[in-house]
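Asker: quick one: sequence plus predicted model below, questions after.
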Amino acid sequence: PLERLMEPGSIGSLRTKNRIIKTAAGTGYADKDGRGTERMADFYGAIANGGAGLVIVENCAVEWPRGTHVVPTGFRLHHESYVPGHALVTAAVHKHDCPVFVQLMHAGPWLAMLPGMGPQERITASTIAEEDMPPSVWDWVPGHELTVPEIHDVVGIFAHSAELAKEAGYDGVEINASFYHLVNCFLSRFWNRRNDEYGPQTIENRTRFYCDIIREVKRRCGNDFAIAANINAREFGLANGTTLEEAKAMAPYIEAAGADILQVRASSYGPYLEMLFPETVLYPETPNLDLSDLDISRGGPGMYLNMSAAVKQMVSIPVFCAGRLTPELGDEALREGKLDFVGMTRRLIADHELPNKVAAGRADEIRPCCGCCYCVETRMDDGPQSCRVNPESGKEREYQITPAVKKKRVMIAGGGPAAMEAARVAALRGHEVTIYDKAAELGGLLPIAAVVKDHERESLVGLIRYYKGEFAKLGVKVELGRGVDAELTGKVKPDVLIIATGGKNAIPRIPGLDNRKVIDSTSLHRKLKLALRVFGPEWLGRLTKIYMPVGKNVVVMGGGVQGCQLAEFLVKRGRSVTIAETGEVLGEGLPYLTPVRLLNWFRDQGGVALAGVTYERITDQGLEITTAEGERKTLQADSIILALPLEPDPAAAKTLQSAAPEVYQIGDVKEFGYMHGAFADGAKVGHAI
């Protein structure tokens, strides 16, 4: 049992049932005007019902439009009219005996520009010339340097938003002074070039703006209204950025101003890209960058523990951090005195019930988060947050488990993600479910993906383990090595047949496909599945670093997620690789920032990636193509591997269309989709029958 993690905690006068904090992260569940909604309330209510000790609701702009980073659905709390929407959220969380904060922020120079807004709307500590702006994925432009009276006005804006938060029922606020937000501009020596009492000449001056906000919130809302502080312990990749020693020196000032708890974060620029998600920093391989102060021993999880421990030594208030922390790692950090609370977000999105399962000694039943950042990817175009492995996240009301009106015998053909999720949901609703799959192992293509996806291997294998555990608990029968045909359906006589046998491998129509150099997806999958029966994904991944029946020079046909990750796999095993993609975009299907990191690394390793090509023919020399520029050339290769997206396979389902009173096709057999689409399909059908 993870006793320290489940131990009650204190934040000021507030008590928590355990040490798990759901950290703030945007959901996109606000309405078009940035108000709270029932969907948002359902989501945060479900997190609270799952046993979290504290819920911190997503970043919320204290000023509109000047203070927002996300438009148009950026959450806001700048006016009295927004209180009812927030009250929906607080009521949903409080219903489950869980305290709730909201994160208040002002985007400052990180402002998302709206039509008609001028540069003066970007406010900051100091105006910095455009040519001096730091390298980043964000579009920085010079902002308006706040005058001292304007600084006082912004302090009042924050305090007013905190008053509205208290009126809405929040137990406290987290004031965001990390990443690239306005308050951080005063803490950072790069962004702050002032020569007054708010300048960077002393730590006291640099923290003055932040401390003024904290003190004013306490003055207006009372000492019992909790305040969580949130700072960068270091700004990586930024000349004159905040250092860990400076962050340690700032912490006592922030505590003295009235903060009740402190979250430690880090921001990043240039080649560091996005450090909010620590595993991405080390992908595809550990970069040749200054990673001092970080703990990279676990490949990402716990990366910020060393910095948090260092800051914790400077204050008496509780300290916490997030960053892929598992329950086990969080408990260990608590026992070792590195943290007082454990921050989580993506793991709680993947399984809202994680805290309750830990408390009940059922940690083995937790649905694992893959760390794929699909939840972040869905937010990039201001869409609502979705989870790749948990289709119910954000659809808690729609996908509430309700007992089936009539218990049915459900037969599922296939054992991949769509099939497994359909089986789980149908069984939860009371149906009698049996999975039939001609493969020897459950999971469809997941075991193969686990071999190729080095950084996701553990969680993909964990997903299969999770479903096996669920099936054992729910009584789902699994018949492996047995496909579904008319004879079997005639014998079983199912009420419902779900066809989830997967798509078929796409084959380009060009001469030379029968060349001995060609390795098509079907034969590759067959060989890997055979090897997996003996070794398993982890050992097979290791053995392929010693031997693979693949030539030294490889051309990968296909530059989507399948081709790019296969290319990464091959390069790590000493192959020289060229990617040839017919579409205009490389890396389609790869989640947030992965294409940038992966393709930059791939080219640094000597790989060649070509988009917009036309496949002409395969010869003994290699793959002949016409480039996007119209040049005819041959890509020399010892091996040519087809890694194209799957195609729907209607023929596989045609003979079974009338095999049961209800027949459903889900997953790639019906329409090609990625892993998230397969899980979503399974959930939808499981709830429908």
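Answerer: Cool, the structure landed.
Asker: CA only for contacts and neighbour counts going forward, please
Answerer: Fine.
Asker: for the protein, longest strand please?
Answerer: In the chain, taking DSSP state E as the definition, the longest strand is strand 226-236.
Asker: past that one, which element shows up next along the chain?
Answerer: Note on strand 226-236: by DSSP states H and E, the next helix or strand toward the C-terminus is helix 244-257.
Asker: any buried residues in that next one, and which?
Answerer: Using 16 or more other CA atoms under 10 Å as the test for burial, helix 244-257 gives 244, 246-255, 257.
Asker: which secondary structure elements does it contact?
Answerer: When contacts are defined as 3 or more CA pairs under 8 Å, 6 or more residues apart in numbering; DSSP states H and E, helix 244-257 sits against helix 203-221, strand 226-236, helix 305-312.
Asker: how far does the first one sit from the chain's center?
Answerer: On the basis of CA atoms, centre = their mean, to the nearest Å, the separation between the geometric centre of helix 203-221 and that of its chain is 33 Å.
Asker: take the one below as the second:
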Amino acid sequence: MQHQALFTPVELGGVTLKNRIVFPPLTRQRSAQPGDIASDLMSVYYCQRASAGFMVSEGTQIEPRGQGYAWTPGIYTQAQIEGWRKVTDAVHAEHGVIFAQLWHVGRISHHGLQPDGAAPVAPSAIQATNAKAFIETGVGTGELVAPSMPRALTVAEIKELVALYARAASNAIEAGFDGVEIHAANGYLINQFISEHANQRDDEYGGSLHNRLRFLREVVEAVVAVVGPDRLGVRFTPLFTSTDQDRVYIGLVEQDPHETYIEAIKVLEASGIAYVSIAEADWDNAPDLPESFRRDVRDTFSGRIIYAGRYTAERGARLVEAGLADLVAFGRPFIANPDLPARIVNGWPLNPLNPSSLYGGTAAGFTDYPTYAG
């Protein structure tokens, strides 16, 4: 057995996972239209990868205003719930465990995606830069566009959004998911509230770090009330360096990312949730997270810790062996290798990824990657 640390069982909430390999949330833009409904093709895709110890669905918007990319699935209508039920049934038939990622993009959207062509919503009326939304320009065709100028949410609207997260969590359980993950990463809505760059409010949701974490705190508490702490995780992207000027990446680098995210993780610890997922910078030659940050995450949080970000099996196993991670996520390799755990444990070669088929399209580059034939 190769990389044995990745193949020991581990408890997550009230579930025993068969290995420590995670199939993470990966936007693929293949929902059925109209209605942004999880499709039969998506059921095949997730089922193919159910040998992961743990799976998280692609980001699924909690309401129509939460969409920033055409053809991504939602979880706010009955048809969407029923579509996801086909996915979860397929995964469970293969003895997989899958959480739904609850997503709201906030300002990373375009008026062409918003109800009645309205402005996107955000903590403050600050337009996102170095980011793109994706709009449909015809049947099966679309283009990347600059996000529209957002409008600032009122306090009453923020409270309504907290309730929408809770409703989406309830919908996810109805759809058969084993739990939910709150998407608080990559410059999307919750990350916008946390960030000193995107949040310039002067009320209880802005200013101090404590206030900027209030929305996260309220969403976590509301979702815990619906699903329980054992069935909840949260994802962050604690970037410690600025991105390249020509790179389209929507993470936000705080003046003190260490303090910002350790304080955010304290919010999670106080609620007793099952896990925190840390998505690292994933571009070529991206710097590693500081070792001091990894140690403080472990010291601060008593639940499970997941890391993601261009990990090899060897590097992931070392992180587990060091006690700094409990599970490791593999994104691109899992897209191209539906049987990734078997390939890792046996040392089998990996299929190459076809980058041109990542977003939108048909079964090509989605469900047609072969398993290992020997």
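Answerer: Received it, and whenever you're ready, just let me know what you need. Because the structure is predicted, anything quoted here is derived from the model rather than measured.
Asker: distance to residue 682 of the first structure for the buried residues of helix 244-257 of the first structure - can I get that in CSV?
Answerer: Converted to CSV, these look like this (distance: CA to CA, whole Å):
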residue, distance to residue 682 of the first structure
244, 47
246, 50
247, 47
248, 49
249, 52
250, 50
251, 48
252, 51
253, 52
254, 49
255, 49
257, 51
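Asker: stretch 218-225 of the second structure corresponds to what range in the first structure?
Answerer: Stretch 218-225 of the second structure corresponds to residues 212-219 in the first structure, going by TM-score structural alignment.
Asker: contacting residues around that stretch?
Answerer: The contact list for stretch 212-219 of the first structure (CA atoms under 8 Å, 6 or more residues apart in numbering) reads 155-156, 158-160, 162-163, 225, 227, 257-259.
Asker: what about the lengthiest strand in the second structure, how far off from the first structure?
Answerer: Looking across the second structure with DSSP E, the single longest strand is strand 54-61. Compared with the first structure after fitting, strand 54-61 of the second structure deviates on average by 0.6 Å (mean CA distance after the TM-score superposition for the first structure).
Asker: which element follows that strand toward the C-terminus?
Answerer: helix 78-93.
Asker: just how off-centre is that following helix within its chain?
Answerer: Counting by CA atoms, centre = their mean, helix 78-93 of the second structure comes out at 18 Å from the chain centroid.
Asker: for it, grab the matching residue range in the first structure.
Answerer: With TM-score structural alignment as the criterion, helix 78-93 of the second structure aligns to 80-95.
Asker: enumerate the positions of that stretch that are buried.
Answerer: Of the residues in stretch 80-95 of the first structure, 82-94 count as buried by neighbour count, 16+ other CA under 10 Å.
Asker: longest helix of the second structure?
Answerer: helix 155-174 (DSSP state H).
Asker: mind listing what's buried along that one?
Answerer: Buried residues in helix 155-174 of the second structure (16+ other CA under 10 Å): 158, 161-173.
Asker: and the aligned residue in the first structure for residue 368 of the second structure, how close does it get to residue 24 of the first structure?
Answerer: Here residue 368 of the second structure is matched to residue 395 in the first structure, going by TM-score structural alignment. For residue 395 of the first structure, the distance to residue 24 of the first structure (CA to CA, to the nearest Å) stands at 19 Å.
Asker: go on, residue 681 of the first structure?
Answerer: Counting by CA to CA, the gap from residue 681 of the first structure to residue 24 of the first structure is 29 Å.
Asker: swap in residue 69 of the first structure?
Answerer: Distance, residue 69 of the first structure to residue 24 of the first structure, using CA to CA: 14 Å.
Asker: and what of residue 499 of the first structure?
Answerer: Separation of residue 499 of the first structure from residue 24 of the first structure (CA to CA) stands at 39 Å.
Asker: neighbour count winner among those two?
Answerer: Using other CA atoms under 10 Å as the criterion, residue 499 of the first structure and residue 24 rank with residue 499 on top: 25 against 21.
Asker: from the contact counts, what lies against whichever strand or helix holds residue 600 of the first structure?
Answerer: For residue 600 of the first structure, the element it lies in under DSSP H and E is helix 594-604. Packing partners of helix 594-604 of the first structure (3+ CA pairs under 8 Å, 6+ apart): helix 561-571, strand 608-610.
Asker: what is the neighbour count of the closest residue to residue 96 of the first structure other than its chain neighbours?
Answerer: Residue nearest to residue 96 of the first structure in three dimensions, not counting chain neighbours: residue 49, with 5.4 Å by CA to CA, 6 or more residues apart in numbering. When neighbours are counted by other CA under 10 Å, residue 49 of the first structure registers 20.
Asker: with residue 210 of the second structure instead?
Answerer: The burial count for residue 210 of the second structure: 17, using other CA under 10 Å.
Asker: what distance do you get for it to residue 9 of the second structure?
Answerer: From residue 210 of the second structure to residue 9 of the second structure the distance is 37 Å (CA to CA).
Asker: same check, this time on residue 62 of the second structure
Answerer: Per CA to CA, residue 62 of the second structure is found 32 Å from residue 9 of the second structure.
Asker: swap in residue 274 of the second structure?
Answerer: Residue 274 of the second structure sits 16 Å away from residue 9 of the second structure, going by CA to CA.
Asker: just want to know which of the two has more residues nearby.
Answerer: Set residue 274 of the second structure next to residue 9 and count neighbours by other CA under 10 Å: residue 274 wins out with 25 against 13.
Asker: the more buried one reaches residue 227, doesn't it?
Answerer: No - with contacts counted by CA atoms under 8 Å, residue 274 of the second structure stays clear of residue 227, the gap being 11.3 Å.
Asker: closest to residue 291 of the first structure among the buried residues of helix 244-257 of the first structure?
Answerer: Using CA to CA, residue 244 is the member of the buried residues of helix 244-257 of the first structure that lies nearest residue 291 of the first structure, at 12.1 Å.
Asker: residue contacts, the residue mapped onto that closest one from the second structure?
Answerer: The equivalent of residue 244 of the first structure in the second structure is residue 258 (alignment by TM-score structural alignment). Residues near residue 258 of the second structure by CA under 8 Å, 6+ apart: 238, 240, 293.
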